[in-house]
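Visitor: could you work out the structure for the sequence below:
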Amino acid sequence: MDSTPLRVALVDDDPDFSRLIALRLKRGAGVPCKTTAFASGAAFVDALNGEAAFDLVFLDVVMPEMGGLDVLRHVQERRPDLPVVMVSAQSSIPVALEAIESGAQDYLVKGDDALDRVPVLARAAADRLALVSQIDALRQRLGDRAVAPEIVGESPEMAKVLRLVSQAVRGDLAIAVVGESGSGKELVARAVHRGSARARGPFVVLNCGAIPAELMESELFGHEKGAFTGAIARHAGVFEQANGGTLFLDEIGELDARLQAKLLRVLQDQTIRRVGGREAFQVDVRIVSATHRDLQAMVASGEFREDLFYRLVQFVIPVPPLRDRGLDVLLLAERFLKAVTARYPDLNARQFSPSARKALLRYGWPGNVRELKSAVERAALVASGVNVGAGDLRLGRSLMGEARTPAEHATHAGAESEIVPFEELKRLALEHALQICEGQIEKTAEALGITRSTVYRLLKKYEIEA
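Guide: The predicted structure is shown next:
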């Protein structure tokens, strides 16, 4: 692990507890730590506004003049990526929920148990820093041109993708980018091209699933004038257009058997013949293909040629679905929100409310990054104020004006004859009310006709994060 010390801010008006945390970090963190104590929230905010930089903050909730939650809101505005752990002498579920909703990473109650958690939190912060450093190093190794600026992510999954891209650019092997629709396969293909020796050449894209089968041969290899009805001039196919560069064949699994054979022949000898033409000529093209389908299963079933499979799949780059990328969802959402407000100046500034951030992290994103981009752009346009709420995102069925109620969830849970347990109905009702009330406990309690304490009890029982 990097020997650079973890910079930890201890913000507490109780100097004794700050010293205890510093001692635990020194003795048990397992990573070098440099601690700086602040006796007030205002002093820490002044330091943060100046030249001071930190990697982790332990922040007391109750302090004179400027309380911990006020300091947390300031940190979220200035350094939303800075991990903050709230510390309090009292165990208060409402305060803890408010702290977490406002962006705190964790909430500790002062005592021996809290001190035992301190080294664990420090190691987690150090691991995250090491991962970010690794990603930055990979980007630098690839060079400024290598990675498309749209590739955003600090998760371990995206670190693996960047590592594979850095390896793929070294040679000229055929690359297969695999992943679900909307996960960003074309961005990865562009990154490979920009980081390779072919970066000065063209990057040409062909979606094999978007072209009718009868036109695909002409799109791939071109045609001569008069080759068929409507061929009023010579047309260069994508292989000819990509000569000296990279050809990205998206949805390669949609190619029919006849064209699979023709493509194999071109890949074997790097020569093409236009439709209606007599002369073959050489091309110099690197192939990057992509698919959301299981090509190996297609080979086994006879839908895809085995020899073509091995020609195309020399080096594989799996792209993870958005649901597996953790906090990358928020990084991408912030990027998209900033872009849409820049494109439409009348929108002014926009920011995600705590309930929206929670909704973004909870949702499964079946459409991946493409769906996230659409949801954020739509939410920015429909939001009535500065804050973009969870309802503005209109995730899932609510996009079509068909928000599913708990009863509908139960009805659609399985076969019509399936009986949904009563406890499951209660859990669904609570989750639905929380979403409608944007996570506000008091409003949720009123809407359900129960007390706030009952809401808190049910949240704990069903392990729901409010």
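Visitor: going forward, measure contacts between C-alpha atoms and count neighbours the same way
Guide: Noted.
Visitor: and residue 226, that's in a helix?
Guide: No. Per DSSP: H, G, I helix; E, B strand; the rest coil, residue 226 lies outside any helix segment and is coil.
Visitor: distance of it from residue 232?
Guide: Distance of residue 226 to residue 232, computed by Cα to Cα, to the nearest Å: 6 Å.
Visitor: cool, residue 255 as well?
Guide: In terms of Cα to Cα, residue 255 sits 26 Å off from residue 232.
Visitor: in terms of neighbours, single out the busier of the two.
Guide: Shown here are residue 255 and residue 232; by other Cα atoms under 10 Å, residue 255 has more neighbours (20 against 12).
Visitor: surely that one meets residue 210?
Guide: No. In this structure residue 255 lies outside contact range of residue 210 using Cα atoms under 8 Å: 10.4 Å.
Visitor: list the buried ones in the one helix or strand residue 186 maps to?
Guide: Taking DSSP states H and E as the criterion, residue 186 maps to helix 185-195. Buried residues in helix 185-195, defined by neighbour count with 16 or more other Cα atoms under 10 Å: 185-186, 188-195.
Visitor: now for the one helix or strand residue 72 maps to, which elements pack on it?
Guide: Applying DSSP H and E as the criterion places residue 72 in helix 68-78. If you count contacts as 3 or more Cα pairs under 8 Å, 6 or more residues apart in numbering; DSSP states H and E, helix 68-78 packs onto helix 41-49.
Visitor: mind checking how far the helix it packs on is from the chain centre?
Guide: 31 Å (Cα atoms, centre = their mean, to the nearest Å).
Visitor: and the angle for it with helix 68-78?
Guide: Helix 41-49 runs at 10 degrees relative to helix 68-78, counting by axes from the mean of the first three to the mean of the last three Cα atoms, to 10 degrees.
Visitor: another one to check against the first:
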Amino acid sequence: MRGTILLLETDGYDLTDLHDAFVIETAGTWRVLRVQCEDELATADDGEPEHRVAILPRPLDDTSDGGKLRTSITQLQEIMPETPIVVVAPQGDVDVARHAIQCGAADFLVLGARLGPRISTLMGKLDRLLRVIDRNRQLDENNARLRAELQERFTIIGRSPQIKQLLDRIHRIASVPRPVLIVGERGTGKESVARAIHYAAGDTARPLVTVNCAAFNDSLLESELFGHEKGAFTGAESQRRGKFEQADGGTLFLDEIGHMSPAFQQKILRVVEYGVLSRVGGSEEQSIRVRIIAATNRNLQERIAQGEFLADLYDRLAFETIELPPLRKRKGDIAVLAQHFLDRFAAEEATFAGKEFSAASLAALRRYSFPGNVRELKNIVERAAYRDTTNEITPSDLALPIDEELRGAAGSFRAKVDSFSRRLLEDALTASGGNQAAAARHLGLSYHQFRYYAKKLEPEGMG
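Guide: Purely as a prediction, here's the structure:
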């Protein structure tokens, strides 16, 4: 069976003839169901059919601009994002075609005589559309498999849309041997992303060399990166290859590149631009082929405006730019990450085996803002595992710092309630991957109640 056609019953419409026409025209290749409400629509799929098509009557009391139709389509897309929607309207509705397409429907159908031929034409269009959906679904499955491989190998853990997009981006740019700039707050996992980009390219034999630019002054950093000849300076008793040479044919990861002085940035710019360098104390130029991945937690655009970072170097490093989201912007990943770290510690330390988080401790973690991001979460979990004297980690074991956001909270009781409610909405949106209908169910609200509070409180993640 090809799939299911769902006829959404609406006041003022008798869909009996339409139902019978679909049954006749599809000749048993589609199951045709009449459903009464959104809840039935969301659960009508029994898992067997591969596809669903929703047939939505245009509200008889729709406004001239199609506002009610737009609302209905938006709600259906929240419930069934991959389901094509066909709008039906009474005979004589001259605006249905324009409103249906503008509101995001796949097609439209006007009721009346001779439904059979029109349904046959419609099903031909839908069949082509569903083939495209099939191809996209296959791509999504392939991307999901690749994301899982990256997550397992490089601990880029999470189920949030941001992490899925990040993993997809890593795969897209890995095979392009051009510079990448990774931007993110401290502890967001910039080095893990750099390693994932390098190894996702496929050739594991290529070198990956890492340098923390903040750990050296200019003179030491020059020797570290470019190498030196024997006698180049006091203590240079032998020739030494620098990190650029060591990374030849592979990747050089320059962490905290925002700490370099503008004068030293000029030397890096020459290597990036021309692919040549000279060792300290040497005059002979060497050609190298290195992919540079740079990372910083500083705002380089601001530093350019202040004259502290070269715009030319930025332009060359930012061939591809990846911005890593802070953990507080993907709260739905916190429990997954915490469990991952606890499992890893249990594998390393037998005394941690069998420990688990209490519901209260997971709630406390979700409320915390994590200024130190993933690295801070890892440290908190490890410390809690050592502190816990039972097999259940409690909020007291976590010993979370007082959140600055809460410490500085001020205003009326109503403002504080709104702030807390906004965080509940944001947590639900994160946990549901941005699906508003699922977020509403998570909070025990109807879809309309959720939309009311979302419009009032404007939580992040509404898209």
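Visitor: so what number do they get for TM-score?
Guide: TM-score for the superposed pair, counting by TM-score structural alignment, normalised by the length of structure 2: 0.60. Supporting figures: 315 aligned residues with a Cα RMSD of 3.9 Å.
Visitor: picking up where we left off before, of the buried residues of helix 185-195 of structure 1, closest to residue 271 of structure 1?
Guide: Distance to residue 271 of structure 1 across the buried residues of helix 185-195 of structure 1 (Cα to Cα) is lowest for residue 193, with 21.3 Å.
Visitor: what do we get in structure 2 for the closest one?
Guide: Per TM-score structural alignment, the equivalent position to residue 193 of structure 1 in structure 2 is residue 198.
Visitor: residues contacting its match?
Guide: Residue 198 of structure 2 is in contact with 174, 208, 251, counting by Cα atoms under 8 Å, 6 or more residues apart in numbering.
Visitor: which residue in structure 1 aligns with the first one?
Guide: Right, residue 174 of structure 2. Matched to structure 1 by TM-score structural alignment, residue 174 of structure 2 sits across from residue 169.
Visitor: how near is the aligned partner of residue 232 of structure 1 in structure 2 to residue 231 of structure 2?
Guide: Aligned counterpart of residue 232 of structure 1 in structure 2: residue 237 (TM-score structural alignment). Using Cα to Cα, we find residue 237 of structure 2 at a distance of 6 Å from residue 231 of structure 2.
Visitor: so what's the residue count around residue 347 of structure 2?
Guide: 12.
Visitor: shouldn't it be in contact with residue 354?
Guide: No. With contact defined as Cα under 8 Å, residue 347 of structure 2 does not reach residue 354; the gap is 10.6 Å.
Visitor: what do we get in structure 2 for residue 77 of structure 1?
Guide: For residue 77 of structure 1, no residue is aligned by TM-score structural alignment.
Visitor: residue 261 of structure 1 matches what in structure 2?
Guide: Looking across to structure 2 (by TM-score structural alignment), residue 261 of structure 1 lines up with residue 266.
Visitor: which element is that match on?
Guide: Using DSSP H and E, the element containing residue 266 of structure 2 is helix 262-274.
Visitor: what range in structure 1 matches the helix or strand following that helix?
Guide: Downstream of helix 262-274 of structure 2, the next assigned helix or strand under DSSP H and E is strand 276-277. Counting by TM-score structural alignment, strand 276-277 of structure 2 falls onto residues 271-272 of structure 1.
Visitor: tell me the counterpart of residue 142 of structure 2 in structure 1.
Guide: So, by TM-score structural alignment, residue 142 of structure 2 is matched to residue 137.
Visitor: follow-up on the earlier one: export the contacts of residue 198 of structure 2 to a markdown table and tack on distance to residue 36 of structure 2, neighbour count and secondary structure?
Guide: Listed next are these as a markdown table, based on distance: Cα to Cα, whole Å; neighbours: other Cα atoms under 10 Å; DSSP: H, G, I helix; E, B strand; the rest coil:
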| residue | distance to residue 36 of structure 2 | neighbour count | secondary structure |
| --- | --- | --- | --- |
| 174 | 49 | 18 | helix |
| 208 | 59 | 22 | strand |
| 251 | 59 | 26 | strand |
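Visitor: mind checking what residue 160 of structure 2 lines up with in structure 1?
Guide: So residue 160 of structure 2 corresponds to residue 155, using TM-score structural alignment.
Visitor: give me every residue that touches its match.
Guide: By Cα under 8 Å, 6+ apart, the residues touching residue 155 of structure 1 are 131, 325-328.
Visitor: the residue nearest to residue 158 of structure 2 when sequence neighbours are not counted: what's it in contact with?
Guide: Leaving out its chain neighbours, the residue that sits closest to residue 158 of structure 2 by Cα to Cα, 6 or more residues apart in numbering is residue 333, at 4.9 Å. Counting by Cα under 8 Å, 6+ apart, residue 333 of structure 2 makes contact with 157-160, 327, 431.
Visitor: equivalent analysis for residue 203 of structure 1, please.
Guide: Contacts of residue 203 of structure 1 (Cα under 8 Å, 6+ apart): 190, 193, 242, 245-248.
Visitor: tell me the one of those residues nearest residue 433 of structure 1?
Guide: Distances from residue 433 of structure 1 to the contacts of residue 203 of structure 1, taken by Cα to Cα, are shortest for residue 190, at 43.4 Å.
Visitor: give me the nearest residue to that closest one, chain neighbours excluded.
Guide: Per Cα to Cα, 6+ apart, closest to residue 190 of structure 1 is residue 148, 6.7 Å.
Visitor: tell me the counterpart of residue 204 of structure 1 in structure 2.
Guide: By TM-score structural alignment, residue 204 of structure 1 lines up with residue 209.
Visitor: which residues touch residue 202 of structure 1?
Guide: Here residue 202 of structure 1 is in contact with 241-246 (Cα under 8 Å, 6+ apart).
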